[in-house]
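S.K.: sequence plus the predicted model coming up.
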Amino acid sequence: MPEIAPDPRVAGRARWNGLLLLAASFLSVTGGAVTTVALTFGLLELKGQADAVGMVLASRAVPLILFLLLGGVIADRIDRRLLMIAADGLRATAQLLLGYLMLFGGATIPVMMSLAFIVGMGDALFVPSQSGLVPELLPQCQLQQLNARMGLVSSVAGIAGPVIGGILVKLAGSGLAIAVDGLTFVLSALILAQIRRPAAAHQSQSIGRDAIWTDLKLGFQEFLRRRWLTLMVGQAALFHLLVLGPLFILGPLMFKGAADGALRWSELLSAWAAGGLCGGVAALNMKPRYPLAYAAALFPLSAVIPASLALPLPHVVRLSAFGFGSACLAVFAVFWTTTLHTKIPSDVISRVSAFDAVVSLSLLPAGYVLAPALLAAVGINDSFWIGSAVCLACGGVLLSRDVRALQS
């Protein structure tokens, strides 16, 4: 059967929707990075204690983990664009109020924790809604490029955000920097309001207590019935628990006593960000017939990151290893996200994406907690070797035909 040429007006609207999503994503990620810097220095000025920083940052992470699955259920029943706008409004209100209190007084630790909790609830609504909205707005042939561009936008925002935050804190103080983050959420909501959903987009449905539990159950069943999905999420779980979590605790510890140790570690993180950018650019034009197998084959190559810390290598070699490993992970992320968008039905994708995200978000803090135990048990070098071995073992998912044979 001959392929029907797409309506130019529909294709143009899809491209415009993609650009709007990219702009909203850039503002949200940049604002979040600004806040991380501003909140840390603001709390240290206010209390002078690191534990206060941890409590407030945790207050934002906890509701994201607790309510992400619920957010997925709601996003599969309600207009996802409106839900993202509402989430931005919630986060903007909390951040603007926090900025005001930090500027003019009244920003106690309990108040800051409460407002951070509200922001985390907004995150729990926004994340699964965005995951479900992308395939709703664009045809499948444009999903890979949009996912690659969103990865690029996140990398650029992750680099620019801390720099902007540091400049704002130095020139105007933490309160104003956090208020700027609130304004980025306002701008993001205004941009999202310009998106026009296709007529075939899923329609809103009523939500009740029984419906929530039923939808959670159905979402979990959809998650379990795809072997390739459970294997890949299991791989991500091991990576966050045994590689990424310990790496970001033990890496700085390794450089703590060295001359210019903090600078060297920050250079490695910059190489990680640069590698992510390069990987995102490379993924724009890749079109493998078996994208999931391609992604799964690239994932073990990230073993060079912890291995470079376990070996007594020159700093430039470690920089190259961090950049290369990060580029592989960035390409993996593009094909993984695109596979979810193309292989999961639109009426359950927010829930399935939420299950995927919950695994990563919950096990990364567990990896932070595990790091000191690994250090005490086997030492810092062997901890990195364990991480490298786990990355290589993740290639075992290629033994499954469900992973190897899934076509684009």
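M.R.: Looks like it arrived, so ask away.
S.K.: going by C-alpha atoms from here, please, whenever you check contacts or count neighbours.
M.R.: Noted.
S.K.: next, residue 205: secondary structure please.
M.R.: Using DSSP: H, G, I helix; E, B strand; the rest coil, the structure places residue 205 in coil.
S.K.: which residues are in contact with it?
M.R.: 77-78 (CA atoms under 8 Å, 6 or more residues apart in numbering).
S.K.: ok, it to residue 215 distance?
M.R.: 12 Å (CA to CA, to the nearest Å).
S.K.: go on, residue 190?
M.R.: Residue 190 is 30 Å from residue 215, where distance means CA to CA.
S.K.: next up, a second structure to put side by side with the first:
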Amino acid sequence: MTWSSALAPLREAGFAWYFASRFVNTLGVMMASIALTFAVLDLPGATATDLGLVLAARTLPMVLLMLWGGVLSDRLPRTLVLQVSNLASALSQGLIAALVLTGRAELWSLAALAAVQGAVSAAGMPAMASVVVQLVPRSQLQPANTLLSLSRNGLTVLGPTVGALIVVALGPGWALAIDAGTWLVSALLLVPVRLPARERGATTSMVAELREGWTFFRTTGWLWTVVLAFGALNAIHAGAFLTLGPVVAEDTIGRQGWGYVLSAEALGLVAMGVVLLRVRLERPLLWGMACIAAAGLPILILGLDPRLAVLVVTAFVAGAGIEVFSLGWNLAMQENVDEQMLSRVFSYDYLGSIIAIPLGQIAYGPLGEWLGMAPVLVASGVAYAAICLLVLCSRSVRTLPRRDLADVAG
């Protein structure tokens, strides 16, 4: 793959505007993720359990509404769904920032507004995942997905560190306020995007369309196998790395050090993204599941010996592995699922992948306080890698190939 072909998606006007929208939005989100964490921990008497409750409050509405979001995104123009979702996120994040900046934030108010964000994300996420196939030719799916990953991951190299610096210098409220502004700009940048007309079959009920997506999901071996695994993997990541990780960091490498760890993971994502701009990814799920097993390493190190240098190196390796899986999964879905039901299938993917996250977010705080942070983190790191390798026992996962362009659905 030449550099000219790697950058070809940016010559498509619709994709270019969408790319800009995602870029601006990601800039704010990467700072806000660390800001919200420490906004909760700054509350009087806040614990890891309190942080888990706020994170779970965002995830639960996503679990409840994700399938309906997939149906909406298959029925309505996907850019319209994204614009409404972005505007609602701008409003809710702006309210969180105002509460934090004025010192009026309480656990219940942060949890309530996080729940609003989760509800609107339930509609936006399936649309965001499925709209790419309408913006570029099928031959450009790999570079288009890789460019989006590079923009996101490039910003996450600096975003968490900048966010941590803002938190230290000004407090978490300002980072949250910046994120609210980027959600608004992101919605405006989608206005010029024009999607091609979509052919729809006979109108059916939303329940019938959900059933159609479910039938495809449950009868596709590689699809349900990977999603089932990620139900456990994401619960471990959310509970061990994202909930216990900042708590352990606070007492060891510090808040700024935790920002460096998150940025190192993002740098690994970027480095692998550059490689994948030039190298065609064959056997996308074989390589994806094998490589993402490395994401268990920083969890393991947090439990064994949370030194900054070691955590930074393992986070970099984990990021590279996550990028291989991310591209492989997007290609597997976009090349093997009909565009007319792609949002619905992505919604089943998201639902299965996130359904156990609230359990991890809620349970890991008390579990760490009861059994000790170190043993819980060590066991979680080992379990993460073991699950990834177990998935490769499925032949349909190991052997799924890239599809020839002539055979690609849609």
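M.R.: That came through fine. For clarity, every value in this text was computed on a predicted model and none was experimentally measured.
S.K.: TM-score for this pair?
M.R.: With the length set by TM-score structural alignment, normalised by the length of the first structure, the two chains reach a TM-score of 0.80; 391 aligned residues with a CA RMSD of 3.7 Å.
S.K.: if we can go back for a sec, more crowded one of residue 190 and residue 215 of the first structure?
M.R.: Taking other CA atoms under 10 Å, residue 190 of the first structure and residue 215 do not tie; residue 215 has more neighbours (21 against 16).
S.K.: which residue lines up with that one in the second structure?
M.R.: In the second structure, the residue paired with residue 215 of the first structure is residue 209, using TM-score structural alignment.
S.K.: I figured that match hits residue 71, correct?
M.R.: Yes: in this structure, residue 209 of the second structure is within contact of residue 71 by CA atoms under 8 Å, at 6.9 Å.
S.K.: shared neighbours, the two?
M.R.: Counting by CA under 8 Å, 6+ apart, no residue touches both residue 209 of the second structure and residue 71.
S.K.: and the helices in the stretch 201-350 of the first structure?
M.R.: All helices of the stretch 201-350 of the first structure, identified by DSSP state H, counting those that start in this stretch, fall at 209-224, 227-239, 245-255, 261-283, 291-298, 304-310, 315-343, 349-378.
S.K.: select, out of the ones you listed, the one closest to residue 182 of the first structure.
M.R.: Closest of these to residue 182 of the first structure is helix 349-378, at 23.4 Å (criterion: CA to CA).
S.K.: quick one: buried residues of the next helix or strand after that closest one?
M.R.: For helix 349-378 of the first structure, the succeeding helix or strand toward the C-terminus, using DSSP states H and E, is helix 380-393. Buried residues in helix 380-393 of the first structure, counted by 16 or more other CA atoms under 10 Å: 380-392.
S.K.: next: stretch 163-175 of the first structure.
M.R.: For stretch 163-175 of the first structure, the buried set under the neighbour-count rule, 16+ other CA under 10 Å, comprises 163-166, 168-169, 173-175.
S.K.: is it true that residue 356 of the second structure touches residue 236?
M.R.: No: with contact defined as CA under 8 Å, residue 356 of the second structure does not count as touching residue 236 (9.0 Å).
S.K.: who has more neighbours, the two?
M.R.: residue 236 (26 against 22).
S.K.: and the more buried one, how far from residue 320 of the second structure?
M.R.: 19 Å.
S.K.: and if you look at residue 232 of the second structure?
M.R.: Residue 232 of the second structure is 21 Å from residue 320 of the second structure, by CA to CA.
S.K.: between those two, which is the more surrounded one?
M.R.: With neighbours defined as other CA under 10 Å, residue 232 of the second structure and residue 320 compare such that residue 320 has more, 24 against 21.
S.K.: give the closest residue to the counterpart of that one in the first structure in space, chain neighbours not counted.
M.R.: Aligned by TM-score structural alignment, residue 320 of the second structure pairs with residue 327 of the first structure. Leaving out its chain neighbours, the residue that sits closest to residue 327 of the first structure by CA to CA, 6 or more residues apart in numbering is residue 279, at 4.0 Å.
S.K.: and that neighbour, what pairs with it in the second structure?
M.R.: Mapped onto the second structure by TM-score structural alignment, residue 279 of the first structure lines up with residue 272.
S.K.: quick check, that match in contact with residue 323.
M.R.: Yes: using CA under 8 Å, residue 272 of the second structure is in contact with residue 323, at 6.4 Å.
S.K.: regarding the counterpart of residue 62 of the second structure in the first structure, what is its secondary structure?
M.R.: Aligned counterpart of residue 62 of the second structure in the first structure: residue 64 (TM-score structural alignment). Following three-state DSSP, the label given to residue 64 of the first structure is helix.
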